[in-house]
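>>> give me the fold of what follows.
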Amino acid sequence: MNNIEKINFDSKDKFYNYLNLKLTGLICEEPDWLANLSNASALLWLLMHDINWAGFYLYKNGELVLGPFQGKPACTHISLGKGVCGTAASELKTQLVKNVHEFPGHIACDSASNSEIVIPILSDNNKLVGVLDIDSPILQRFDETDKKYLEKFVSIIVKYVVFPENFS
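Next up, the predicted model:
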């Protein structure tokens, strides 16, 4: 997989098709969940433009706990319903936040973040496993196209990653 590189595409659709193809290639034959989430966060960090954090929080013991990520050090524990990640986890719904400064209770791990998208990760039996969190220093960085394809990114993870039973 050494042939992964940042490429400028003429559309988001083409970019995300490339990203999701690369993700599938990275994780489809690897059984280790930690290796897969680590590579997934590194792939996002490598390929996505205008982001300053990309990674996972995993649902353990009734809260979100920091998992594999790329970016500045982050909050270790997030309660359900708190911040963008906790809201996505409690509502089991993607949170697309164009301006984090307008999100009630936003948790600012990196003061440079201005927009954020958080996608819940649900197991096959619809139980919360965690969330994918991506931050950007650009206001309105994420839109419905990002949402659609990042939800697909998460569905690829769910298809191939076997999470330990203590998640969810």
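>>> every contact and neighbour count from this point should use C-alpha atoms.
OK.
>>> next, name the residue at the spatial heart of this protein.
Leu132 (2.3 Å; Cα atoms, centre = their mean).
>>> hang on, it in a strand?
Yes. Using DSSP: H, G, I helix; E, B strand; the rest coil, the assignment for Leu132 is a strand.
>>> residue contacts, the closest residue to it other than its chain neighbours?
Leaving aside its sequence neighbours, Leu132 sits nearest to Phe56 (Cα to Cα, 6 or more residues apart in numbering; 4.7 Å). Neighbour list for Phe56: Leu37, Ser41, Leu66, Gly67, Pro68, Phe69, Gly130, Val131, Leu132, Asp133 [criterion: Cα atoms under 8 Å, 6 or more residues apart in numbering].
>>> one more pass at 10 Å, please.
When contacts are counted by Cα atoms under 10 Å, 6 or more residues apart in numbering, Phe56 is found next to 37-38, 40-41, 64-70, 85, 118-121, 130-134.
>>> so how far is the helix or strand where it lies from its chain's centroid?
Assessed by DSSP states H and E, Phe56 sits inside strand 53-60. Distance of strand 53-60 from the chain centroid (Cα atoms, centre = their mean, to the nearest Å) equals 7 Å.
>>> now show me the structure for the sequence below, then we'll compare the two:
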Amino acid sequence: MSASATTIPYKDKSKFYNELCSEASGIAEKEWFVNLANFAALLKQHLPKINWVGFYLAHNGELLLSSFQGLPACTRIALGKGVCGTAARSMESIIVPDVDQFPGHIVCDSASRSEIVLPLIKDGNLLGVLDIDSPVLARFTEEDRVGLQKLTEILVTKSQWPQSFT
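You can find the predicted model right below:
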């Protein structure tokens, strides 16, 4: 396993996400919990202008906080509540340009201004979500969603998930 200590240039987002996915593939292990920790750290290292990145995992009808980088966060989120719960329930990615305009937004870090949430889905089952916050309004674009979706696919396919998730 080898991860880059230098930052991948972000100017060309397509190239950035290709390099990020290549690095993620290189550090991926079979254990899902190891990958969650390393993928959160990888994103925090390379993705500019973010203040929080992490995973919430589906468990008994709610999302539970898992590996993350940033300030302490909400530990439980009901499905359908906030950005994470909404993305989890719909099983679709959500880009929120201004979190103050999202009905029911759950504030964990008051510095967060925009957010992107991507569901982790395997064989039609919700495993959890990847949540990324930024202190910058309208920080995330469709290009970010596409690139991050590729990253979540690496995480889902390279990890061996317990039966309780699938």
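>>> quick one: the strands in structure 1, in order.
Along structure 1, counting by DSSP state E, strands occupy 53-60, 63-71, 77-79, 95-97, 115-122, 128-136.
>>> so Asp135 of structure 1 sits right up against Ile107, yeah?
No. At 11.6 Å, Asp135 of structure 1 does not count as touching Ile107 under the criterion of Cα atoms under 10 Å.
>>> so for these two, which sits in the more crowded spot?
Asp135 (24 against 17; other Cα atoms under 10 Å).
>>> which non-adjacent residue is nearest the counterpart of that one in structure 2?
Using TM-score structural alignment as the criterion, Asp135 of structure 1 maps onto Asp133 of structure 2. Leaving aside its sequence neighbours, Asp133 of structure 2 sits nearest to Glu115 (Cα to Cα, 6+ apart; 4.5 Å).
>>> so what's the one you found up against?
Glu115 of structure 2 sits next to 50, 52-53, 83-84, 94-99, 131-140 when contact means Cα under 10 Å, 6+ apart.
>>> 8 Å instead?
Ile95, Val96, Pro97, Asp98, Val99, Asp131, Ile132, Asp133, Ser134, Arg139, Phe140.
>>> quick check: closest non-adjacent residue to the fourth one.
Distances taken as Cα to Cα, 6+ apart place Ser114 nearest to Asp98 of structure 2, at 4.9 Å, with adjacent residues excluded.
>>> please apply the same query to the third one.
In space, Pro97 of structure 2 comes closest to Ala138 once its chain neighbours are excluded; the distance is 3.9 Å by Cα to Cα, 6+ apart.
>>> neighbours of that neighbour, how many?
So Ala138 of structure 2, with other Cα under 10 Å, has 16 neighbours.
>>> is it true that it touches Gln101?
No. The criterion here is Cα atoms under 8 Å, and Ala138 of structure 2 misses it with Gln101 at 11.6 Å.
>>> what comes into contact with stretch 95-110 of structure 1?
Stretch 95-110 of structure 1 has contacts (Cα under 8 Å, 6+ apart) with 72-75, 82-85, 87-88, 113-119, 139-143, 147.
>>> pull out the buried members of these.
Applying 16 or more other Cα atoms under 10 Å to the contacts of stretch 95-110 of structure 1, the neighbour count classes 82-85, 87-88, 113-119, 141-142, 147 as buried.
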